[in-house]
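Q: Here's a sequence, model it:
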Amino acid sequence: MALVQQSSPHARNARPTSRVMLWVILATLPGLLAQTLLFGWGNLINVVWCILVALGAEAAMLAVRGKPLAFFLKDNTAAVTGLLLGLSLPQFVPFWVSAIAVISAIVMAKQLYGGLGSNPFNPAMVGYALVLISFPVAMTTTWAEAALLWESAPGFGETLGAIASGQQTTVDAFTMATPLDEYKHKIASYTAAEVLQHPTFGDGVARGWEWVNGAFLLGGLLLIALKIITWHIPVSMLAGIAVMSLAFGSNPDQYAPLGLHMLAGGTMLGAFFIATDPVSAATSHQGKLIYGAGIGVLIYVIRTWGNYPDAVAFSVLLMNFAVPFIDHYTPPRTYGHHKARRGVPGRTQG
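A: Next up is the predicted model:
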């Protein structure tokens, strides 16, 4: 009888990519539910639309490349890309803007590099950044006012009509700037107490946004508990934001306070679901800590002194550039050895 001979270490119960991605999808459901309850139907509609476009774009590119459709589509990676964009985009963004974001993510950032495992940049963030730069008005004026689903906010049909037609006149009364955007542009002329009187902040940190970020935090902790992701990138990213905020933003009359950075915008979604992309992120634990901290520092720098109020996409993409450098100098320990090889090649280490 022939025996299969394999060298150690022996891996057991390996989870296929499709199952890992399915857990990621399930972990986002608390955040999607919170978005729907607090901001209306926009994100749910965007998620369904973006997933359909992502699957269609993936199928088209696989057909062009002569790859088997069923084998690659069932790994759920295209669905996750569409899902992340649907969760990240404004609630009333026109359908064609979200479609451009998804197609750019799948075609340009994923398939043109060779498909899953070959893309150096996070596909969803490539799509998001592209439409943010190309269509700034649509991406900054179509955010829904928070906590209005049960207060005669636009219904499902009205929201779907606004997204499908691209005409926002019917929902203008229910849109406003995000808390980070509002604070960033008003703090130069008003005190923090005056800025916080705006309805977008409500009685908490940022009306509705703190609950959404809390829900994504809950889903992220589930992924860590299931060992789908490790804690290194989320913790170091949040620590990077916190350290920068405590060092430079202690005066709320000049800069957004720490609570706003943590619980407004896409902070928790970015920390647990976007920055942790296994393909474009750093590899070793030490590298993940550096990578996550770099994202956190860049988020604070761009939010505070840059032109964009929420900077998760740009920060992740900038650190994607640095991943080869980080991986080169932070290699994991080779199995059976006590220390990892480090240093500049060609030099001896004392």
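Q: all contacts plus neighbour counts: C-alpha atoms, from now on.
A: Fine.
Q: what's the burial count for T169?
A: 8 (other C-alpha atoms under 10 Å).
Q: Helices of the stretch 51-200 of the chain, start to end?
A: 69-73, 77-88, 95-103, 123-134, 136-140, 156-165, 179-186, 192-195 (DSSP state H, counting those that start in this stretch).
Q: And this one, please, so the two structures can be compared:
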Amino acid sequence: MSALETPDDRLQQAMKRVLLALLPGLLALFWLYGWGVLINLMLCVGTALIVEVGVARLRQQQLQPTLSDGSAVVSATLLAVALPAYCPWWLTVTAIASGLLFGKHLYGGIGKNPFNPAMLGFALIMVMFPQPMTHWPAHGLDLLAAVQQVFNPAQAPDAWVQATALDSLRINKSLTMDELFAGNSAFGRFGGRGVEWINLAFLAGGVFLLQRRVIAWHAPVGMLASLFVVSLLCWNGSGSDSHGSPLFHLLSGATMLGAFFIITEPVSGAKSALARLLFGVGVGLLTYLIRTWGGYPDGVAFAVLLMNLCVPALERFAATRQAQVTP
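A: Okay, here's the model as predicted:
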């Protein structure tokens, strides 16, 4: 690190590396779902930049530092990959605009937000419009059909959307896990069909961030370890009442995206090492509880927001523990 580097320079560099680390996951999503992923991304990034410019104008701030830090683009990209591909354009625009306005600028801008903006936007849309948020495509569309689907959802082909593996498992009452994996097209080899590779791609990006020391290991390890342990303890084999194996939970939904790109957000997450570890453990436990007994198929977004509320308590606990062990 250069002695001449400013905090803004370090922030910009970190945001560039986060975007680079997201690239494998974006490519995997494009491979699985096609052009809808890129349309989501363009809508999210474009709307995020418009919101940033509008807020800067209202606050009479200079545009250059507001836009150059890259935080809005990162939040937009995270939200774009979390939203279902080919969701209606207004849903994507509403999600990122509400996430930035209510999760970031309402509290004074970057560095002051208590909640993760991308996950707040996702959760708000999930609560307000649950039906389109469950419409995940079974396969990709060509560019023209993708544009028509996003801007004119009435053109959706028959039997094109399907429940995810997590949603299918949550509502399952009679089929064994073996039957689900053999007969349900949403299931792949270990987790969701194709989603296994997406999670592995985000894992690769997360390892890159760890290697470059953009993020610390505490929160990701805490989340993945707690999710693994609780799913192992609650796993009862392949019966019809099974909640899924540890490997299924690690390779389904937004697990790796959450572990390496969402809970490591430096502002709304914990700061000290012990608090970060506990933060990750809490997110992992809540994710499993929501997936298994909650009303939503995944749970990462709600788990992160709930743990955001606990950050002050975690920091106080970590400080107390540090004081006790310090001679």
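Q: rewinding a little: please convert the helices of the stretch 51-200 of the first structure to JSON lines, extending it with mean neighbour count and distance to T304 of the first structure.
A: Shown next, in JSON lines, are the helices of the stretch 51-200 of the first structure (neighbours: other C-alpha atoms under 10 Å; distance: least, C-alpha to C-alpha, whole Å):
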{"stretch": "helix 69-73", "mean neighbour count": "13", "distance to T304 of the first structure": "40"}
{"stretch": "helix 77-88", "mean neighbour count": "25", "distance to T304 of the first structure": "20"}
{"stretch": "helix 95-103", "mean neighbour count": "23", "distance to T304 of the first structure": "26"}
{"stretch": "helix 123-134", "mean neighbour count": "22", "distance to T304 of the first structure": "18"}
{"stretch": "helix 136-140", "mean neighbour count": "16", "distance to T304 of the first structure": "17"}
{"stretch": "helix 156-165", "mean neighbour count": "16", "distance to T304 of the first structure": "31"}
{"stretch": "helix 179-186", "mean neighbour count": "20", "distance to T304 of the first structure": "7"}
{"stretch": "helix 192-195", "mean neighbour count": "16", "distance to T304 of the first structure": "15"}
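Q: Identify whichever of the ones you listed lies nearest to I25 of the first structure.
A: helix 77-88 (6.5 Å; C-alpha to C-alpha).
Q: Provide the aligned range in the second structure for the closest one.
A: Mapped onto the second structure using TM-score structural alignment, helix 77-88 of the first structure spans residues 71-82.
Q: Which residue is the nearest non-sequential neighbour of the aligned residue in the first structure for V195 of the second structure?
A: Counting by TM-score structural alignment, V195 of the second structure lines up with W209 in the first structure. Of all residues not flanking W209 of the first structure in the chain, A264 sits nearest, at 5.2 Å (C-alpha to C-alpha, 6 or more residues apart in numbering).
Q: the strands in the second structure, which residues?
A: 136-137, 161-162 (DSSP state E).
Q: Looking at those strands, which one is packed in the most?
A: When the strands of the second structure are scored by mean count of other C-alpha atoms under 10 Å, the highest mean neighbour count falls to strand 136-137 (a mean of 20).
Q: Distance to A60 of the first structure added to the helices of the stretch 51-200 of the first structure, as a markdown table?
A: As requested, the helices of the stretch 51-200 of the first structure are arranged in a markdown table below (distance: least, C-alpha to C-alpha, whole Å):
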| stretch | distance to A60 of the first structure |
| --- | --- |
| helix 69-73 | 9 |
| helix 77-88 | 12 |
| helix 95-103 | 10 |
| helix 123-134 | 17 |
| helix 136-140 | 27 |
| helix 156-165 | 23 |
| helix 179-186 | 37 |
| helix 192-195 | 48 |
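Q: who wins for proximity to L44 of the first structure among those helices?
A: Closest among those, once you apply C-alpha to C-alpha, is helix 77-88, at 7.5 Å.
Q: Would you mind telling me which of the helices of the stretch 51-200 of the first structure is nearest G202 of the first structure?
A: Using C-alpha to C-alpha, the helices of the stretch 51-200 of the first structure put helix 179-186 closest to G202 of the first structure, at 10.0 Å.
Q: Can you name every helix or strand that the closest one contacts?
A: helix 192-195, helix 258-263 (3 or more C-alpha pairs under 8 Å, 6 or more residues apart in numbering; DSSP states H and E).
Q: got a markdown table for the ones you listed, with distance to E145 of the first structure too?
A: Shown next, in a markdown table, are those (distance: least, C-alpha to C-alpha, whole Å):
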| stretch | distance to E145 of the first structure |
| --- | --- |
| helix 192-195 | 16 |
| helix 258-263 | 16 |
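Q: Which one, of those, ends up nearest to T28 of the first structure?
A: Of those, nearest to T28 of the first structure by C-alpha to C-alpha is helix 258-263, at 16.3 Å.
Q: average distance between the closest one and the second structure?
A: Taken over the aligned residues, the distance from helix 258-263 of the first structure to the second structure averages 1.1 Å (mean C-alpha distance after the TM-score superposition for the first structure).
Q: Where do the helices of the stretch 251-350 of the first structure begin and end?
A: 258-263, 267-269, 285-305, 312-329.
Q: So which other helices or strands are in contact with the shortest one?
A: With contacts defined as 3+ C-alpha pairs under 8 Å, 6+ apart, the packing partners of helix 267-269 of the first structure are helix 209-225.
Q: What are the buried residues along the helix it packs on?
A: 209-223 (16 or more other C-alpha atoms under 10 Å).
Q: same deal with stretch 246-266 of the first structure?
A: Quick answer for stretch 246-266 of the first structure (16+ other C-alpha under 10 Å): 249, 253-258, 260-266.
Q: end to end, how far does that stretch reach?
A: End-to-end distance for stretch 246-266 of the first structure, by C-alpha to C-alpha, to the nearest Å: 20 Å.
Q: again with stretch 109-129 of the second structure
A: 27 Å.
Q: Can you tell me what L55 of the first structure aligns to in the second structure?
A: L55 of the first structure maps onto L49 in the second structure, by TM-score structural alignment.
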